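S.K.: sequence plus predicted model, see below.
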Amino acid sequence: MKNQLHLLGSRQGTYSWGEKSIMLINDKGRLALISVSGDPAAEIGQEEAGGQNVYVRQVGLALAKQGWRVDMFTRRIDPEQANIVQHAPNCRTIRLTAGPVQFINRDDAFGYLPEFVKQFQAFQKQEGYQYPLVHTNYWLSSWVGMELKKLQPLKQIHTYHSLGAVKYRSVSHLPAIASTRLAVEKACLETADRIVATSPQEEEHMRNLVSGKGMIEIVPCGTDIQRMGSIARQDARQQLGIPREAKVVLYVGRFDRRKGIETLVRAIAKSRWQGNADLRLMIAGGYRPGQSDGMECDRIKTIVQELGLNEIVTFPGRLTDAELPSYYAAANVCVVPSHYEPFGLVAIEAMACGTPVVASKVGGLQFTVVPEVTGLLVPPQDEAAFAEAIDRILSNPAWGEQLGEIGRQRVEIAMSWESVAYRLTSVYSKLLAQSAVQSVQKPQVAA
């Protein structure tokens, strides 16, 4: 019972257990974050390295600060990668070999998940302990979590990051994996001990499109409010060589058709600021030549050229963590033109830097961005609507500053990684307490 009670501690103090009072230490125990297809140690902006990677890494770091011993598991995709990356004293990424040690598109990774489960169990055996709780991320990882629950006692928490039921509504040809993904997502919602929705809109999609069963709790995504917002606009512009009076529009994210970059480029071509020497569009994101993101980048550059925008559009490439705050701060407006986003990390990063956001009125962006308060929402893939929204902010700098200030306040109050970690800790602690009670109450079998 002592070990079971040890898992319940949410902070140092005295806790009652029946008629006994027990002192618990600040060590909350071990926790596994599983992100098969999103390496927490990857460079953000590479192919299929975006919001999920940021979420898992930052949640892991914040949970470690609160007393958890966090191991983040992902699939190894390069023989040169380290097997273990230590991010902080109690937070590390562990890369497991499952299938060929090379990049594999997410839609092609399902067949290697049984091997991932075996490698996870082998790691536990090697370390001499089992994780009482796993927090899985994306549908591939949810399958891993459900399989592990069949093999050992544990509590599973899951964050979807993207729902196939939503994604597949906007594609003309379903991938071969579609039926499998939909079935796994439904099974996870109905069997996981807790589902974490990052917005009310995502919860609504789960209920309407996936299943009416299951336990859902809303915990938004977060951002680093110390790092984001650490530099003033004019200081950022001086650092980046951007003219003081320039009208700067910024996109940050992967090169993927679903991110709606083409819509943004065509909106800029329709802007009434087009032809003004002060207008700038920066499209920031990494890509690999010959891969899907590299081909999308080439396609966008072709559109830029066809529209005669070469003089005002720049591609700064993948931005490092150190560079991001300066680019966000330098912009007059940050645009998130995605066809769908469960949450939209870029939006809150921009808001944390005091930059107003124009975003598609889809998914969690409807929760993240408050229309006319922290930015503007417009129909997805509507070039004219995006052009009008961008122009409204560029044409009224004082209002843009006001939107940015309120956006910063909103993020400070509810969307720091620390606040996200506190809310997740509450969920974890309740589930582990249930495990301890169930274990104590479980009838003993006579020898």
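M.R.: Yep, that arrived. Note that this is a predicted model, so its numbers are computed, not measured.
S.K.: please count neighbours and contacts with C-alpha atoms only from this point.
M.R.: Fine.
S.K.: what comes into contact with the longest strand seen in the chain?
M.R.: The strand that spans the most residues within the chain, counting by DSSP state E, is strand 68-75. The contact list for strand 68-75 (C-alpha atoms under 8 Å, 6 or more residues apart in numbering) reads 27-40, 56-57, 60-61, 63-64, 90-98, 116.
S.K.: from these, which ones fall inside helices?
M.R.: Among the contacts of strand 68-75, the members found in helices (DSSP state H) are 56-57, 60-61, 63-64, 116.
S.K.: okay, one more to line up with it:
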Amino acid sequence: MHLAFLNPQGNFDPADSHLTAHPDFGGQLVYVKQVALALGKAGHRVDIITRLIDDPKWPEFSSVEDVYPGAANVRIIRIPAGDTNAFLAKEELWPFLVRDWVTNIRERYGADLPDAFTGHYGDGGIAAVLLREQTGVPFTFTAHSLGAQKLDKLLPDAEHLEALENQYHFGVRIAAERLSMNHSGVNVVSTNLERDEQYAHPRYQDAVDADDLTRFAVVPPGVNLETFDRDSESPVDREMADFVSERIEAATGRRAGLPVVVASSRLDPKKNIGGLVEAYASSPALQRSANLLLITGSLDDPFTDDGSATALERTEIRRIRGVIQDAGLEGMVVAFGIQGQNKLAAAYRHLAQHGGVFALTALYEPFGLAPLEAAASGLAVVATRNGGPSESLIDADGEYGVLVDPADPYDIAAGLERALGDEWETLAAAGRQRVHDRYTWDRTAEGYLAAVERALEPTERDLLPIDPFFLGEGTEPPEL
């Protein structure tokens, strides 16, 4: 089968350049790349269609085509859109998708169209809607996130809805999402919760029925087991083992031989790292049995130098510093940055060899790939019960980690004490096996292919009319 992934925001290249350096270069790009590579490995032709960027700040994305080494079936195709080829954030792309990008994609393919498109995020989704309208080629839609939920989260803290609309263009985004989920052959979601909670939002109810299971496919993302696995080997393993050991010893002294509870995420308040530190502070037993390590991405030493942190991160850093000082946790809590998946995986493997536990205490986690990567690397996992981990880490057959209430420091502490205790080996083995059985990119690709095959089947249903803005017939974008 010949498939085309539509992903105009961010970009792709063999080196994964700028990944995580900008909001448009996040997990969505990893997802698209890994599914495409897995489908290519299975013998399918896959094109990743993105936007051509000819910009000295982003020099890696100026060629029309690119390839991943060893992946002959996968192409990166960059299609121009906009008055210039300078980098544009996703919020600024909407009018150029209609005016340029979709038209240029059609011209690129001519009569040699793919068998199906798959649209990613609202921008890739509306492009798929228009291409289906113009060519008849069906598509699946993967939202990754939906605008209505983001709007709900921002509104309580916003002084003016108009200011939010000017920054994020929620009107056009939500209109594009509604058309995408309505016109798609199948909507691909990562969890049942995503379908039941996000697609059931009132802003989408007349676009798709979240209770109509024929309109959805639950296809979880996967873990890259070449990188994140207990038995994987990397050229940086020794370097990272030494680095982690030295940083922990420098911060904790004689306690350096204790197991480590490790968290790895942005210091964003919604990730609730402060809640994890409060849980650690609440439990003398936990303090006696383990140190606490916070891996903070690009922030190398946030407790002493938060100069490069965002305002939100500084808020969380102040919260954490306060807990450490009030509870006398100096010499027990260490924080430093690790950048790059290979280095992070090597650190996980090293910590797993010493009985470490991974903690994800986010207030809500839509899917939760990070705890699965940690589990594959050999760590026992303690994770929020709110969101995806409630499906990935427990089922009718057993539990593969410990679920906790992220709003209750004592429940978090109890979960960590349990994972560090006599059940560590059982939990670590069960978590790793769970990933191997259900959460690999090969499994994700199989689910994607099944969804595409369903989308190819002719069906009759009522379709929403396409807003004139998306047809290039009006200059005013849709309003909220």
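M.R.: The structure has been received and is ready for your questions. From a predicted model like this one, the values you see are computed outputs, not experimental measurements.
S.K.: TM value for the aligned chains?
M.R.: Once the chains are overlaid, their TM-score stands at 0.77 when taken by TM-score structural alignment, normalised by the length of the first structure; 402 aligned residues with a C-alpha RMSD of 3.5 Å.
S.K.: so whatever helix or strand comes next after the longest strand of the first structure versus strand 68-75, what angle?
M.R.: Scanning the chain past strand 68-75 of the first structure towards its C-terminal end, the next helix or strand to appear is strand 84-88 (assignment: DSSP states H and E). Direction vectors for strand 84-88 of the first structure and strand 68-75, defined by axes from the mean of the first three to the mean of the last three C-alpha atoms, to 10 degrees, enclose an angle of 150 degrees.
S.K.: need the helices for the stretch 101-250 of the second structure, in chain order.
M.R.: Under the criterion DSSP state H, counting those that start in this stretch, the stretch 101-250 of the second structure carries helices at the ranges 102-109, 121-135, 147-154, 161-168, 170-183, 192-193, 237-252.
S.K.: can you redo the ones in helices among the contacts of strand 68-75 of the first structure as JSON lines with neighbour count and distance to residue 398 of the first structure?
M.R.: Conversion of those to JSON lines gives the following (neighbours: other C-alpha atoms under 10 Å; distance: C-alpha to C-alpha, whole Å):
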{"residue": "56", "neighbour count": "24", "distance to residue 398 of the first structure": "36"}
{"residue": "57", "neighbour count": "23", "distance to residue 398 of the first structure": "36"}
{"residue": "60", "neighbour count": "29", "distance to residue 398 of the first structure": "38"}
{"residue": "61", "neighbour count": "23", "distance to residue 398 of the first structure": "37"}
{"residue": "63", "neighbour count": "24", "distance to residue 398 of the first structure": "38"}
{"residue": "64", "neighbour count": "23", "distance to residue 398 of the first structure": "40"}
{"residue": "116", "neighbour count": "22", "distance to residue 398 of the first structure": "53"}
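S.K.: just name the closest of those residues to residue 204 of the first structure, please.
M.R.: Residue 204 of the first structure lies nearest to residue 56 out of these, by C-alpha to C-alpha, at 23.0 Å.
S.K.: from what I see, that closest one and residue 33 are in contact.
M.R.: Yes - checked against C-alpha atoms under 8 Å, the pair residue 56 of the first structure and residue 33 is within contact range at 7.2 Å.
S.K.: overlap in contacts, these two.
M.R.: Taking C-alpha under 8 Å, 6+ apart as the contact rule, residue 56 of the first structure and residue 33 both touch 72, 137.
S.K.: on that earlier part again, out of the ones in helices among the contacts of strand 68-75 of the first structure, which comes closest to residue 79 of the first structure?
M.R.: The closest of those to residue 79 of the first structure turns out to be residue 116 (C-alpha to C-alpha; 16.4 Å).
S.K.: give the contact list for that closest one.
M.R.: By C-alpha under 8 Å, 6+ apart, the residues touching residue 116 of the first structure are 75, 96-98, 144.
S.K.: and if you look at residue 185 of the second structure?
M.R.: Neighbour list for residue 185 of the second structure: 138-141, 215, 452, 454-456 [criterion: C-alpha under 8 Å, 6+ apart].
S.K.: hang on, the earlier thing: mean neighbour count, the helices of the stretch 101-250 of the second structure: which tops it?
M.R.: With neighbours defined as mean count of other C-alpha atoms under 10 Å, the helices of the stretch 101-250 of the second structure peak in mean count at helix 170-183, which reaches a mean of 25.
S.K.: how close does that one sit to the first structure?
M.R.: On superposition with the first structure, the mean distance recorded for helix 170-183 of the second structure (mean C-alpha distance after the TM-score superposition for the first structure) is 2.9 Å.
S.K.: which residues sit against whichever helix or strand residue 329 of the first structure is part of?
M.R.: Following DSSP H and E, one finds residue 329 of the first structure within helix 324-330. Helix 324-330 of the first structure has contacts (C-alpha under 8 Å, 6+ apart) with 227-234, 236-237, 239-240, 242, 248, 250, 334, 349-350, 353-355.
S.K.: let's see 7 Å
M.R.: If you take C-alpha atoms under 7 Å, 6 or more residues apart in numbering as the criterion, helix 324-330 of the first structure is touched by 227-234, 236-237, 350, 353-355.
S.K.: on that earlier part again, overlap between the contacts of residue 185 of the second structure and the first structure?
M.R.: Conservation of the contacts of residue 185 of the second structure in the first structure, assessed by both residues aligned by TM-score structural alignment, their matches' C-alpha atoms under 8 Å: retained contacts are 138-140, 215, 455.
S.K.: identify the farthest-apart pair in those.
M.R.: The two members of these with the most space between them (C-alpha to C-alpha) are 138 and 215, at 13.7 Å.
S.K.: those two: which is more packed in?
M.R.: Between residue 138 of the second structure and residue 215, counting by other C-alpha atoms under 10 Å, residue 138 is the more crowded of the two (26 against 20).
S.K.: counterpart of that one over in the first structure?
M.R.: Residue 138 of the second structure maps onto residue 155 in the first structure when the alignment is built from TM-score structural alignment.
S.K.: ok, that match - contacts?
M.R.: Contacts of residue 155 of the first structure (C-alpha under 7 Å, 6+ apart): 132-134, 193, 431.
S.K.: try residue 420 of the first structure
M.R.: Listed by C-alpha under 7 Å, 6+ apart, the contact partners of residue 420 of the first structure are 219-222.
S.K.: hmm, which of those are common to the second structure?
M.R.: Taking both residues aligned by TM-score structural alignment, their matches' C-alpha atoms under 7 Å as the threshold, the shared contacts between this structure and the second structure, drawn from those, are 219-222.
S.K.: from those residues, which land in strands?
M.R.: Among those, DSSP E puts none in strands.
S.K.: will you turn those into CSV that also has distance to residue 416 of the first structure and neighbour count?
M.R.: CSV is the format used below for those (distance: C-alpha to C-alpha, whole Å; neighbours: other C-alpha atoms under 10 Å):
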residue, distance to residue 416 of the first structure, neighbour count
219, 11, 22
220, 9, 23
221, 8, 26
222, 5, 27
